[in-house]
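**Q** pasting the sequence and the predicted coordinates here, then a few questions.
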Amino acid sequence: MDQFSAGKSAVAAGLKILVVDDNVDAANMFAMLIQFEGHDVRTAFNGAQAIESVQAFTPDAVFLDISLPDMTGYRVAEQLRRIPALDKAMLVAMTGYSDEDHQARSEKAGFDHHVVKPADHAYVMQLLDQAACRR
């Protein structure tokens, strides 16, 4: 059994996930790994696309980069938290920033979790299990 098969979760299967990162290759690779686990995944590459995507898609979880070209991930998270349809959605900051200041800013902006890149696949699966329980 390979490392990805071992991580599959029956609880979290079929979630709607939005991956937001201005690094197109990183976003697409992360999205493919989550799709492999049986989820419906969409990608966005800036804050405006993320906000537009959630209007039609209503994800269960959003993995959101902090450094985006048009606005910060903090600002995007604050705007997403104002959308009533996303009140149960899990917001996960995906960033290279690991210091306490950025973690505090993530929490203040409405993120549920602050994950430093590269994200551990098993930990991401645990987060998706949590997101499934929030539905």
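**A** Noted; the coordinates are in hand.
**Q** CA only for contacts and neighbour counts going forward, please
**A** Fine.
**Q** His113 contacts Ser98, doesn't it?
**A** No: look at His113 against Ser98 with CA atoms under 8 Å: they stay out of range, at 12.0 Å.
**Q** okay, one more to line up with it:
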Amino acid sequence: MGKHILIVEDYLEAGATFKELLELLGHDVKWVLNGQSAIQQLEEKAFDLVFMDLNLPDMHGVVLLKQVQDKGLGPNTQFIAVSGHSAKDVAAVEAIKVFDHYLEKPIDLAMLNRILSRTA
């Protein structure tokens, strides 16, 4: 059974490709371009997973996650940071502390499958 997934990604090519991939895997996917739109979506609907770019145009992904948590949104949602930063970079280390999972760009399909199966 497919999951309800929200993608928060401002880079159009990456967002469209990721959305298409997840839909091909059988998931119901919504894609937004910034943090404010993500908050709106989370207020309107429950998602199983949120894949969130860290460098959004209106706020950093860590700030967005804190706002989501402060509002009590997505209590049963897994939040996955997605970034071009290596997991050893300072920005990634901070994200790893607060997100449920961390994915480096380009996304490794084996890692993606592990995350999708862990959140079944």
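**A** Yes, it's here. Remember, it's a predicted structure, so these values are computed and weren't measured experimentally.
**Q** thinking again about what came up before, mind checking which of His113 and Ser98 of structure 1 has more residues around it?
**A** Between His113 of structure 1 and Ser98, counted using other CA atoms under 10 Å, His113 has the larger neighbour count: 16 against 12.
**Q** residue contacts, the more buried one?
**A** Neighbouring residues of His113 of structure 1 by CA atoms under 8 Å, 6 or more residues apart in numbering: Leu91, Val92, Ala93, Ser106, Glu107.
**Q** just the buried ones from these?
**A** Neighbour-count burial (16 or more other CA atoms under 10 Å) applied to the contacts of His113 of structure 1 gives Leu91, Val92, Ala93, Ser106, Glu107.
**Q** in strands, which of those residues appear?
**A** Per DSSP state E, strands hold the following members of the buried ones among the contacts of His113 of structure 1: Leu91, Val92, Ala93.
**Q** what's the second one aligned with over in structure 2?
**A** Alignment note: Val92 of structure 1 maps to Ile80 in structure 2; criterion TM-score structural alignment.
**Q** and its match, what does it touch?
**A** With contact set as CA under 8 Å, 6+ apart, Ile80 of structure 2 has these partners: Leu49, Val50, Phe51, Met52, Phe99, Asp100, His101, Tyr102, Leu103.
**Q** scan those and report the most crowded one.
**A** In those, the most neighbours by other CA under 10 Å go to Met52, 30 neighbours.
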